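Enquirer: with the input below, show me the fold.
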Amino acid sequence: MHYSTMATPAGSFTAVVDDDGAVLASGFTADPTDLIALMHPTLVADAKPEAHLGDVTRAVKSYLEGDLTAIDDVPVRQHIGGTFIAHAWRVMRDIKPGAPVTYTAFAELAGRPEAIRGAASACARNAAALFVPCHRVLRLDGSLGGYRWGLPVKRWLLDHEKDPAA
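Expert: Purely as a prediction, here's the structure:
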């Protein structure tokens, strides 16, 4: 397991990846232990710092430079929760940049329109922020709701995706 931290306009961003390059956890923190604590115990191993994580680092830099789909194909490996949450994380990756959805719409996209709380739980339990874009899910009234890494970060991400040239 390897990790790297980079500076972004939204603050420090750290990714933890497996030896095969799959993101195990990521978020807007400079402390990899914040991320490792979110990971399923079966995924945790000794984490080694790296200056560059190959495709993962390139994808994040491209995203920050305006290629909002650069993060779409980065492999992610998470294990928490039941089958609905795992399915919801896959569905979340299909929410397009600049087109956020409500928790209600997200539950519908995930095939369980009555599972609004389950959809919210999938967002809250997501350990791979940015790559599994829980920041693209909003409250029914369009307000931000919560975000593990802070509402200013969520606002920055949404604004960046609305106008990446700004």
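Enquirer: when you work out contacts or count neighbours from here on, use the C-alpha atoms and nothing else.
Expert: Noted.
Enquirer: mind checking the end-to-end distance for stretch 114-129?
Expert: Distance between the two ends of stretch 114-129: 25 Å, counting by C-alpha to C-alpha, to the nearest Å.
Enquirer: please give me the structure for this one as well, since I'd like to look at both together:
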Amino acid sequence: MIEAQVLPTPTGPLTLLSHEGVVVAAGFTADPHQMFLRLPSRLQAYGLRRVEDLGHPAQAVRDYLDGELTALDSVALTQPGTPTRQRLLTALREVPAGTTIGYAELAERAGLPRTAARAAGAACAQNLIAPFVPCHRILPSAGGFGGYYYGTPVKQWLLTHEKALAQTSVL
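Expert: Just a heads-up that it's a prediction; the model follows:
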């Protein structure tokens, strides 16, 4: 069974989906079914049920919101993708909170040539586990916030939250 929990956040509800204790999807929506439909059919075959508390993943979100910016890093997760996409997703998880990089740099960090910036953008666009896989930390080289599946106001809130807390922890 895929278990779902919806958590309140300052930028709107965050839905977490978990299978056997591993997060398989997360996103800023109040509708678990919306996230469920983005899962591969092999996971959809398990069905979906709402639960009161997913345990560690839910606590990690609360801790992150309370200022522990590395809390999401300890959560087990999995999502589908080619070996190249998996390298990009791993590199995404290694971008520290409070910092941003461009798509070309993400590709470089994944050990891919600079020309793979387009693949980096596609990996971000198809990311099923926001903010655990922090695609919000990737910005276009032309400036601005770029796109974000859950809207640029959510991306902006996440970046502002992280930057403010990262700066205070350095002081």
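Enquirer: any idea what the TM-score is?
Expert: TM-score for the superposed chains, counting by TM-score structural alignment, normalised by the length of structure 1: 0.95, backed by 163 aligned residues with a C-alpha RMSD of 1.1 Å.
Enquirer: show me where structure 1 has its strands.
Expert: 2-8, 11-17, 23-27, 48-49, 101-102, 137-138 (DSSP state E).
Enquirer: which residue numbers in structure 2 does the fifth one align to?
Expert: For strand 101-102 of structure 1, the aligned range in structure 2 is residues 101-102, judged by TM-score structural alignment.
Enquirer: go through structure 1 and flag its longest helix.
Expert: helix 151-162 (DSSP state H).
Enquirer: check the mean deviation of it from structure 2.
Expert: Following the fit onto structure 2, the mean deviation recorded for helix 151-162 of structure 1 is 0.2 Å by mean C-alpha distance after the TM-score superposition for structure 1.
Enquirer: give me the contacts around that helix.
Expert: Residues outside helix 151-162 of structure 1 that contact it (C-alpha atoms under 8 Å, 6 or more residues apart in numbering) are 10-11, 28, 66, 68, 97-98, 135-136, 144-145, 147, 166.
Enquirer: redo that, cut-off 10 Å
Expert: When contacts are defined by C-alpha atoms under 10 Å, 6 or more residues apart in numbering, helix 151-162 of structure 1 is touched by residues 9-11, 28, 63-69, 96-100, 130, 133-137, 143-148, 163-164, 166.
Enquirer: ok, the residue sitting furthest away from the middle of structure 1 - contacts?
Expert: For structure 1, the residue at maximal distance from the C-alpha centroid (C-alpha atoms, centre = their mean) is Glu114, at 23.7 Å. Residues in contact with Glu114 of structure 1 (C-alpha under 10 Å, 6+ apart) are 104, 107-108.
Enquirer: in TSV: those, plus distance to Ala15 of structure 1.
Expert: Below are the contacts of Glu114 of structure 1 laid out as TSV (distance: C-alpha to C-alpha, whole Å):
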residue	distance to Ala15 of structure 1
Thr104	29
Ala107	27
Glu108	30
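Enquirer: ranking the strands of structure 1 by burial, who's on top?
Expert: strand 23-27 (a mean of 27; mean count of other C-alpha atoms under 10 Å).
Enquirer: that one vs structure 2, average distance?
Expert: Mean for strand 23-27 of structure 1 is 0.4 Å (mean C-alpha distance after the TM-score superposition for structure 1).
Enquirer: point to the residue nearest the middle of structure 2.
Expert: Ala130 (2.1 Å).
Enquirer: contact partners for the alignment partner in structure 1 of that one?
Expert: In structure 1, the residue paired with Ala130 of structure 2 is Ala129, using TM-score structural alignment. Taking C-alpha under 10 Å, 6+ apart as the criterion, Ala129 of structure 1 is in contact with 13-15, 23, 25-28, 35, 123, 135, 147-149.
Enquirer: how about Gly98 of structure 2?
Expert: Contact analysis of Gly98 of structure 2 by C-alpha under 10 Å, 6+ apart lists 69, 137, 158-167.
Enquirer: got a list of what Ala15 of structure 1 touches?
Expert: 2-6, 22-32, 35-36, 53, 56-57, 60, 128-131.
Enquirer: and if you look at Ala122 of structure 1?
Expert: 80-82, 84-89, 92, 107, 116, 134.
Enquirer: what separation is there between it and Val153 of structure 1?
Expert: In terms of C-alpha to C-alpha, Ala122 of structure 1 sits 19 Å off from Val153 of structure 1.
Enquirer: ok, the nearest residue to Ala104 of structure 2 once chain neighbours are set aside - how many residues close by?
Expert: Nearest non-adjacent residue to Ala104 of structure 2, counting by C-alpha to C-alpha, 6 or more residues apart in numbering: Ala117, 4.4 Å away. When neighbours are counted by other C-alpha atoms under 10 Å, Ala117 of structure 2 registers 18.
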